[in-house]
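Asks: generate coordinates for the sequence data below:
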Amino acid sequence: MKVLLFLLALPVMASKCSKTKESDTQLKGRVIRVSCASFVVQVLNDDKIGEDGWKDMSNNNATYDNVFNANNACKIPAGIKAGTTIRFNVSSPAQNDCVTCMMFDGPPNVKYDITDVSIVEK
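Replies: As a prediction, this is how the structure comes out:
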């Protein structure tokens, strides 16, 4: 009986042992475009996030999958340029006080707020 109880409890105890690093739970992405009107990021490690088939009208209509526009661009650390690889968390877009210019540069329709941004590679 004790052996049976032990065997039943073993999977539960084993599942509690794994530790997840924060970098494992964060998304990894490449900054596609930074302008006064948009901050476009392509997600590299999750195919469920972002818009597929987006065309960058400022780059000869290059096509990208898994892209979104950061809704809170003013909260992203300065100095992050197009081509930079970053790690970050996403959440639903919330009301913010970020000021953007009125230029229309054809950003993706999908928007998220991004937080906890860190540079992986410039």
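Asks: CA atoms for contacts and neighbours, from now on please.
Replies: Fine.
Asks: mind naming the longest strand for the protein?
Replies: If you go by DSSP state E, the chain has its longest strand at strand 111-121.
Asks: now do that strand: distance to the chain's middle.
Replies: Remark: strand 111-121 is offset 6 Å from the chain centroid, using Cα atoms, centre = their mean, to the nearest Å.
Asks: could I get the buried residue list for it?
Replies: K111, Y112, D113, I114, T115, V117 (16 or more other Cα atoms under 10 Å).
Asks: want to put them side by side, so please do this one too:
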Amino acid sequence: MKKSLFALIVLAAALSAGTACSSKASKGGGGTKLKGRFEVAGMCSNYTFSVIEGRINPMLVEATWTNPQTNKTYWKAFGISNPCNFPSNIKEGDTFYFEIVPADKEQKCAVCMAYYPTPGKKLNIKVVQ
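Replies: Just a heads-up that it's a prediction; the model follows:
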């Protein structure tokens, strides 16, 4: 009993230390440049991305996400909540640098409502070069 309690305390301490982030990172990494890959260009701006470089709060992305249409699995996957601001010159398979930014109050484009599966976690991002 004592060994399992001790193991539980050690595990909790390790998890706490492993997820400890600066206040900037815990708010989503605003101002932190990350490298992403445009994984899936689903219809109607249902986009899937993955973080391939940089430290991101693991609570902001799906550790792994499998596209039910293709059975392909992605790591550190996310969708975007601001497709109107995503540059049209970045195509599926491209890598790019981005920052997480505060959400805009209004979208500046129309997005159709057709469904294509995306990760449940969505980020508001700004592409930076």
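Asks: any idea what the TM-score comes out to?
Replies: Superposed pair, TM-score by TM-score structural alignment, normalised by the length of structure 1: 0.65. Supporting alignment: 94 aligned residues with a Cα RMSD of 2.1 Å.
Asks: check contacts around the residue lying closest to L60 of structure 2 once chain neighbours are set aside.
Replies: Of all residues not flanking L60 of structure 2 in the chain, K121 sits nearest, at 6.4 Å (Cα to Cα, 6 or more residues apart in numbering). By Cα atoms under 8 Å, 6 or more residues apart in numbering, the contact set of K121 of structure 2 is L60, V61, E62, A77, F78, G79.
Asks: ends of stretch 27-43 of structure 1, how far apart?
Replies: This stretch, stretch 27-43 of structure 1, spans 7 Å end to end (Cα to Cα, to the nearest Å).
Asks: equivalent analysis for stretch 39-56 of structure 1, please.
Replies: End-to-end distance (Cα to Cα), stretch 39-56 of structure 1: 12 Å.
Asks: give me the contact list for that stretch.
Replies: Stretch 39-56 of structure 1 is contacted from outside by 27-34, 61-71, 73, 106-111, using Cα under 8 Å, 6+ apart.
Asks: and the buried ones among these, selectable in ChimeraX?
Replies: Remark: buried members of the contacts of stretch 39-56 of structure 1, expressed as a ChimeraX selection using 16+ other Cα under 10 Å:
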select :27,28,29,30,31,32,33,34,64,65,66,67,68,69,70,71,73,107,108,110,111
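Asks: in strands only, show me the contacts of stretch 39-56 of structure 1.
Replies: Going by DSSP E, the strands hold 27-34, 62-64, 67-70, 111 from the contacts of stretch 39-56 of structure 1.
Asks: between these, which sits nearest V99 of structure 1?
Replies: A70 (12.7 Å; Cα to Cα).
Asks: can you tell me what the closest one aligns to in structure 2?
Replies: Counting by TM-score structural alignment, A70 of structure 1 corresponds to I80 in structure 2.
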